[in-house]
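Peer 1: Provided below for reference: sequence and predicted model.
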Amino acid sequence: MRNREILSRQFRVVLELHRHPQGLSSEKLALRLGVSRATINRDLELLRERIGLPIERVRRTGEIWHRLRELPLSSVAATPLQVAALRLARDALAPLGGTALTGQLDALLALLPSEPAPLRGLDVAGKPQRSTAPIVRAIDLAMQEGKRLEILVRVAARGGEERRYVLDPLLLRVVNDDLYLFAWSHERKETRTFKVTRIREACVRDELADQHADLVPEEAFRGAVKAWSGSLTQVRVRIHPGVAWLVDEYPLVVGQEVLHEPDGSAIVTAQVAGLVEPLRWVLSWGRNAEALEPMALRQAVADELASALSIYGDLEVRSSKVSEPHEHSPSRARHPGPQSARRIEKSP
């Protein structure tokens, strides 16, 4: 099991203990998290011994319960560097604003000096976007209480048309400062991924959400380039010699295989979820990338480039030497047109 999945589960253990100040037994924790008692006991031991959390054992009704003991913070004297580190961490978690996680961090920061000493040599640039805290707060509440969620969202595949969905929320996923909701849609009878900034309204319904014990949300994104989920497909892309050295800096996916050819080019091979995001990645390299396989990806790239070229039909197309690559790294801001994207995959 991957480290991030273990950390996610252990945070859920701590969250459950926080929500139940009187404590919970290992059996009840295991039922709430859908894992075995042995797994819960291992997590509790690690949280006590390695992390140092004040989780005490209390005997109750003939069994051991676990309770998160509160510690006074009046004696905490944070250094300027520690305060700055906490504020930087809170800034990094900005997309999760409105969740219990950031709420606890905000409460801690409120106890610390309001004017941390500036640190030289650090520059943190945020990405401006509208506040989604009320939306995230509703999603987080639905997940904590095991309730269904109703949303009004703009659908990319339908030109931004607003639609309502009733969901069983399963996972909040942060990718490159963007927040996504992975959920079971009762209208579509399948899992869907929604970009949270496109959700206009969200409210918690009274009905309990279905458990979906057969679904492992983290597994849905195995092979995802960003937030797309789907069946795994092998893709191969050739990167031009002049920029092949950048493939590690701008990878398609973590774990991709890179074969450096004698001419200096690089062949990137990867297992990816769907073809929409690989299409965007290939296009971001411009003339310095060639999709080799599958043919569906190669055809989609050709269609997209032809469509883009048709816009400039009144201009003479001048050929240029491929041996003279662009000086700049691939742009992450480029996206394919909606037509070619829909030809190979449905938009979330």
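Peer 2: Now that the structure is in, tell me what you want to look at.

Peer 1: can we go C-alpha only for contacts and neighbour counts from here?
Peer 2: Fine.

Peer 1: what about the helices in the stretch 1-150 of the chain?
Peer 2: Chain-ordered helices for the stretch 1-150 of the chain, with DSSP state H, counting those that start in this stretch as the definition, fall at 3-19, 26-33, 37-49, 80-92, 100-110, 133-145.

Peer 1: using a markdown table, lay out these together with distance to residue 184.
Peer 2: Formatted as a markdown table, the entries for the helices of the stretch 1-150 of the chain read as follows, by distance: least, Cα to Cα, whole Å:
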| stretch | distance to residue 184 |
| --- | --- |
| helix 3-19 | 20 |
| helix 26-33 | 18 |
| helix 37-49 | 26 |
| helix 80-92 | 28 |
| helix 100-110 | 22 |
| helix 133-145 | 12 |
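
Peer 1: and among these, the most buried is which?
Peer 2: Among the helices of the stretch 1-150 of the chain, helix 133-145 has the highest mean neighbour count (mean count of other Cα atoms under 10 Å), at a mean of 20.

Peer 1: helices and strands around that helix, which ones?
Peer 2: Counting contacts by 3 or more Cα pairs under 8 Å, 6 or more residues apart in numbering; DSSP states H and E, helix 133-145 packs against strand 147-155, strand 161-175, strand 199-208.

Peer 1: any idea how far residue 45 is from residue 173?
Peer 2: According to Cα to Cα, to the nearest Å, residue 45 stands 27 Å off from residue 173.

Peer 1: hold the first one in mind and look at this next one:
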Amino acid sequence: MLLAAVVAALIINNLQLHLPGTLTQGEGVTSLAQLKTDRELLFLCGTKQGSLWTFSFKDDGVQQHNKVQVTNGRYPIFSMAVDENDGTVFCGGSDRFVTVLAATHRDDNNHFIATELQRLGPHTGWVQDVFLASPNLLYSIGCNCIESWQKQSDRKWKPGKRFVIESDVAMGCTLSSDLLCLACRKDTLYAGGVDGRIHAFRKDEHSAVAAHKGRVNALMTTTIRGIDSVLTASHDGWVYQWKMQPDDQTRLERVQAFQSQERNTAILQIRLDKNDTEGCFVVGTSRGTILLLSDSMDLLQTFCLPEPVAITAFLHVPDAKMVLVAHSLGLGAFHYSS
């Protein structure tokens, strides 16, 4: 079956979910993660108010668990990462810390318990992204610095190497060297910046590409038709595929592109078969538009959330054939079939 035919019927319905028990208009969702426990699959929502909401889907609807205040109610949770091996949750906030939580047990009242283990920082600025490269290695962003953290035998995290990004007049990047997003492939770390650059780090090597004419709001690593790639989504409306050079993954070559009419703020990949040979990309924008793109960067489908909102993050739930959509007024979702 042709990919376009598969994805043309991909969307069954587009619905609006809300965090149960709270007015989402006052608590927009800024980050998403999921955690599989012995009993169920839990979904974690970090909000603009610094709250961590936990819920699960049941046959009769959505079950809400308890709400955890991570950043004292004043600082958004911009990013999250989860270690599925031991249930550790990492929350990056505008309080300039990564809050490390142990989230593995529930009490007799069916409430999910998250216990603070450690706070990593302070960073030089808001922790816009966190990335767990391995169970023992965590990366986090603070302004123009990438911090690395090593897990010790006592489960405490110790600071490691720091990468500092400077403005580059020669590349036309003079306004800001702040970073916004992280991704990793094998031993190479990638970061997208406010000034439109993509940075690549491998051991002591650092390279940068003037990739976009606007903020790189999201990036991810993937393989497209056998090509190891970096995908970037930017304020300038462009989505780019960058080919990693086989002999040096810090060297990137732009091979495909798609231009939307809005500012791109989030990106996600959906694979439609078990062999990962067919799939599509989901792109979210600052106006609540969701675009489905083929692996060839062709536009397959476009739809919008019911209200004009800024999309901040996606979370794919393959078993439910659903994508959760974090946005400035709360939480949305759409289902698909193939």
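Peer 2: That came through, no problem. Here the structure is a predicted model, which is why all the values come from computation and not from measurement.

Peer 1: TM-score for the pair, please.
Peer 2: For these two chains in superposition, a TM-score of 0.26 is obtained (TM-score structural alignment, normalised by the length of the second structure); 149 aligned residues with a Cα RMSD of 6.7 Å.

Peer 1: returning to that earlier point: mean neighbour count and distance to residue 11 of the first structure added to the helices and strands packed on helix 133-145 of the first structure, as a markdown table?
Peer 2: Conversion of these to a markdown table gives the following (neighbours: other Cα atoms under 10 Å; distance: least, Cα to Cα, whole Å):
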| stretch | mean neighbour count | distance to residue 11 of the first structure |
| --- | --- | --- |
| strand 147-155 | 21 | 20 |
| strand 161-175 | 18 | 14 |
| strand 199-208 | 16 | 23 |
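
Peer 1: so which of those is nearest residue 89 of the first structure?
Peer 2: Of all these, it is strand 161-175 that lies closest to residue 89 of the first structure, at 14.1 Å by Cα to Cα.

Peer 1: could you dump the helices and strands packed on helix 133-145 of the first structure to CSV with distance to residue 305 of the first structure?
Peer 2: Conversion of those to CSV gives the following (distance: least, Cα to Cα, whole Å):
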stretch, distance to residue 305 of the first structure
strand 147-155, 24
strand 161-175, 26
strand 199-208, 31
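
Peer 1: out of those, which comes closest to residue 340 of the first structure?
Peer 2: When those are ranked by proximity to residue 340 of the first structure, the top entry is strand 147-155, at 16.6 Å, counting by Cα to Cα.

Peer 1: what does that closest one rub up against?
Peer 2: The set of residues external to strand 147-155 of the first structure that reach it, using Cα atoms under 8 Å, 6 or more residues apart in numbering, is 138-139, 142, 160-169, 194, 198-209, 348.

Peer 1: closest one to residue 63 of the first structure among the helices of the stretch 1-150 of the first structure?
Peer 2: Closest to residue 63 of the first structure of the helices of the stretch 1-150 of the first structure, according to Cα to Cα: helix 26-33, at 9.1 Å.

Peer 1: tell me what angle the closest one forms with helix 37-49.
Peer 2: An angle of 100 degrees separates the directions of helix 26-33 of the first structure and helix 37-49 when computed by axes from the mean of the first three to the mean of the last three Cα atoms, to 10 degrees.

Peer 1: and helix 26-33 of the first structure, what does it pack onto?
Peer 2: If contacts are counted by 3+ Cα pairs under 8 Å, 6+ apart, helix 26-33 of the first structure sits against helix 3-19, helix 37-49, strand 63-68.

Peer 1: output these in a markdown table; the columns should cover distance to residue 235 of the first structure.
Peer 2: Rendered in a markdown table, the data for those read as follows (distance: least, Cα to Cα, whole Å):
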| stretch | distance to residue 235 of the first structure |
| --- | --- |
| helix 3-19 | 26 |
| helix 37-49 | 37 |
| strand 63-68 | 48 |
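
Peer 1: out of the ones you listed, which comes closest to residue 301 of the first structure?
Peer 2: The stretch from those with the least distance to residue 301 of the first structure (Cα to Cα) is helix 3-19; that distance is 33.6 Å.

Peer 1: returning to that earlier point: of all the helices and strands packed on helix 26-33 of the first structure, which one is nearest residue 181 of the first structure?
Peer 2: Among those, the nearest to residue 181 of the first structure by Cα to Cα is helix 3-19 (15.7 Å).

Peer 1: list of residues touching the closest one?
Peer 2: Residues contacting helix 3-19 of the first structure (Cα under 8 Å, 6+ apart): 23, 24, 29, 33, 40, 43, 47, 66, 67, 68, 218.
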